[in-house]
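Colleague: no FASTA, just this:
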């Protein structure tokens, strides 16, 4: 089984170009599934049936796993069996007719424009780290990037003259996202006055650096945004994705085209972007009910 798993990992990394985080989660989910087969059921991989996989999903459900976790596990298992059939290791895919459990779509938390501005104004612009933080937050709100995309940016991805950044998102798909004038202003300020104090290697091309002079990690950024969230009393409201959600919602509330927002967010399917239209409708309804005398 371990040989099959290694071959599969090579396949999805090279041929499907999946992101490192996806590769890691697929590997973790599949190891748990294979452990279940060998330790709980004593079933060889070639002997599995639809009932076997279905039983595993029920097993996860009984352990209290969320529907989103079970769906992700099934996606990994389906991809694995598809690979095994493709390589003629097994003859039949037992997951063909299996559907993931329906997930309740939770509306993302979104900050008001005023709260976003309050958050953006927290970094201390008298220090290189504070200038970096302000620049990062401005870029995040201006572009709606995922945090992984933000910390992966290179200096060469930024075009301040034209006002855009080049970003590589999920599935190694490249997209161009415009920068607003405010984000351009703080990025230029960071590059001209702060980054040189953080850099330890002149050849380092990563845009946002930590105090060791290396590229920031997702965890490093999370600590930064959590600190500023606490400073404005919003630690329960703000996650690394909050500015992304706020970016999309504020654009749609101000009349932006849904397809344009989809492209900027890097969503493969417009149905993913449509959750923000539900959010804006709910917000408009709340405003109406509070403001209209006969609501």
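Modeller: Great, that's in hand. This is a predicted model, so every value here is computed, not measured. Numbering: from 1, shown residues only.

Colleague: hey, let's count contacts and neighbours off CA atoms from now on
Modeller: Fine.

Colleague: Which strands or helices does the helix or strand encompassing residue 26 pack on?
Modeller: Using DSSP states H and E, residue 26 falls within helix 20-35. When contacts are defined as 3 or more C-alpha pairs under 8 Å, 6 or more residues apart in numbering; DSSP states H and E, helix 20-35 packs onto helix 2-14, helix 67-86.

Colleague: mind listing what's buried in the next helix or strand after it?
Modeller: Where DSSP H and E defines the elements, the next helix or strand beyond helix 20-35 is helix 50-62. Buried residues in helix 50-62, counted by 16 or more other C-alpha atoms under 10 Å: 52, 53, 54, 56, 57, 60.

Colleague: next one: stretch 75-92
Modeller: 75, 76, 77, 78, 79, 80, 81, 82, 83, 84, 90, 92.

Colleague: Same check on stretch 182-189?
Modeller: Those would be 183, 184, 186, 187, for stretch 182-189 by 16+ other C-alpha under 10 Å.

Colleague: Spell out the residue ranges of the helices in the protein.
Modeller: Using DSSP state H, the helices of the chain run over residues 2-14, 20-35, 50-62, 67-86, 113-120, 128-143, 147-151, 181-193, 195-198, 218-231, 242-253, 258-265, 270-273, 275-291.

Colleague: tell me the most buried of these?
Modeller: helix 128-143 (a mean of 23; mean count of other C-alpha atoms under 10 Å).

Colleague: Which other helices and strands does it contact?
Modeller: helix 113-120, helix 147-151, strand 174-178, helix 181-193, helix 195-198, helix 242-253.

Colleague: In addition, the following structure is provided for comparison:
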């Protein structure tokens, strides 16, 4: 029996937890915490509609004095209050009493700018503010944020310290790109009065300098053969994901964004939502289609989510980001006993391109299959076509050393 101001909302929230697929043990732990929180609110004289983040923190501190806090208590409590806000019980503006840092205020406006005025993809809106936050925190420290006083030497010093030679060119370039985007936003909103975007230095990098890091073909075969034995729900999901990566060369983000309506079983095709909000149908290979069907029939939990691939533990929502797919691939590689030295999901995309090249397909065909927007993205695979390179290689002048 729940006592206190949360009592009228206990049963609806309990039904919500059951619909999310939580186990009986998790269900009882969460409902027990709700009961304690409701009693604490009653003792403190706090009504439901007055709950803020500060009250959550105060309850957890009080609870820690009487019993040991568990790792999931904070997440459980924030889940309750988030549900109450979603239902309109708590006014979302009630959190305004919690002090928001100047950096957070600027980043909130920057995210809105990226979404509403730039129309960028969700992954970009998620990633750029993270790079900008680290820069703003670095230059402001514990003090006030004064964007108007930022000068070029601070930017150059930050890039010099945070884009060292041990970083890959791509990761260093992401810092530079995000900062230029942010300074264009700051100039547009009149937070700064000089073109600081032009003051962000470029990171040294050379086009076509790297070689695609592809998983060897025999390792791909071992991985896919090992996945045939995975019968648990998570194993069925992971096999379907591996086949989409290896057979169609899908990016991790494209796998995450797949929805049930994207699979056309009658036509045997898959609608892929790629970079730049592009959408393109691809033929669905037989084994990949079988794996998806097996997961949907025997492994996918009941959920209101329209995403094809869901979390294997409650709450059964869709995979959150590309890193989830990367972790699935890394665990699958370890489970199959493969040690190629690489753990990212993109290596399967590279492996498909290299295999197509060795089978005699042209770079144009490979670019169309991988949905590259620029021919340069495909051209670098020519460096792994050793047979073709031997035909155009010049003889070594003089005697071989």
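Modeller: Nice, I can see it. Not measured: the values here are computed from a predicted model.

Colleague: Superposing both, give me the TM-score.
Modeller: TM-score of the superposed chains, computed with TM-score structural alignment, normalised by the length of the first structure, equals 0.80; 283 aligned residues with a C-alpha RMSD of 3.3 Å.

Colleague: related to what we said a few turns ago, centre of the chain to the helix holding residue 26 of the first structure, how far?
Modeller: 18 Å (C-alpha atoms, centre = their mean, to the nearest Å).

Colleague: average offset between that helix and the second structure?
Modeller: On superposition with the second structure, the mean distance recorded for helix 20-35 of the first structure (mean C-alpha distance after the TM-score superposition for the first structure) is 2.1 Å.

Colleague: contacts for that helix?
Modeller: The contact list for helix 20-35 of the first structure, computed with C-alpha atoms under 8 Å, 6 or more residues apart in numbering, reads 1, 5, 9, 12, 13, 45, 56, 73, 76, 77.

Colleague: just to revisit the earlier point, how about TSV for the helices and strands packed on helix 20-35 of the first structure, with distance to residue 278 of the first structure added?
Modeller: Compiled in TSV, those are given as follows (distance: least, C-alpha to C-alpha, whole Å):
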stretch	distance to residue 278 of the first structure
helix 2-14	34
helix 67-86	20
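
Colleague: Out of these, flag the one nearest residue 150 of the first structure.
Modeller: Closest approach to residue 150 of the first structure among those (C-alpha to C-alpha): helix 2-14, 21.4 Å.

Colleague: And the buried residues of stretch 75-92 of the first structure, which two are furthest apart?
Modeller: 75 and 90 (18.2 Å).

Colleague: Show me what residue 283 of the second structure aligns to in the first structure.
Modeller: Counting by TM-score structural alignment, residue 283 of the second structure corresponds to residue 178 in the first structure.

Colleague: Can you tell me the closest non-neighbouring residue to its match?
Modeller: Counting by C-alpha to C-alpha, 6 or more residues apart in numbering, residue 178 of the first structure lies nearest to residue 164, which is 4.1 Å off, once chain neighbours are set aside.

Colleague: Hmm, residue 179 and that neighbour touching each other?
Modeller: Yes: applying C-alpha atoms under 8 Å, one finds residue 164 of the first structure in contact with residue 179, separated by 4.9 Å.

Colleague: more crowded one of the two?
Modeller: Neighbour tally, residue 164 of the first structure and residue 179, criterion other C-alpha atoms under 10 Å: the higher count belongs to residue 179, 23 against 18.

Colleague: Okay, that one and residue 166 of the first structure: tell me how far apart.
Modeller: 10 Å (C-alpha to C-alpha, to the nearest Å).

Colleague: how close does residue 38 of the second structure sit to residue 60 of the second structure?
Modeller: Counting by C-alpha to C-alpha - residue 38 of the second structure and residue 60 of the second structure are separated by 12 Å.
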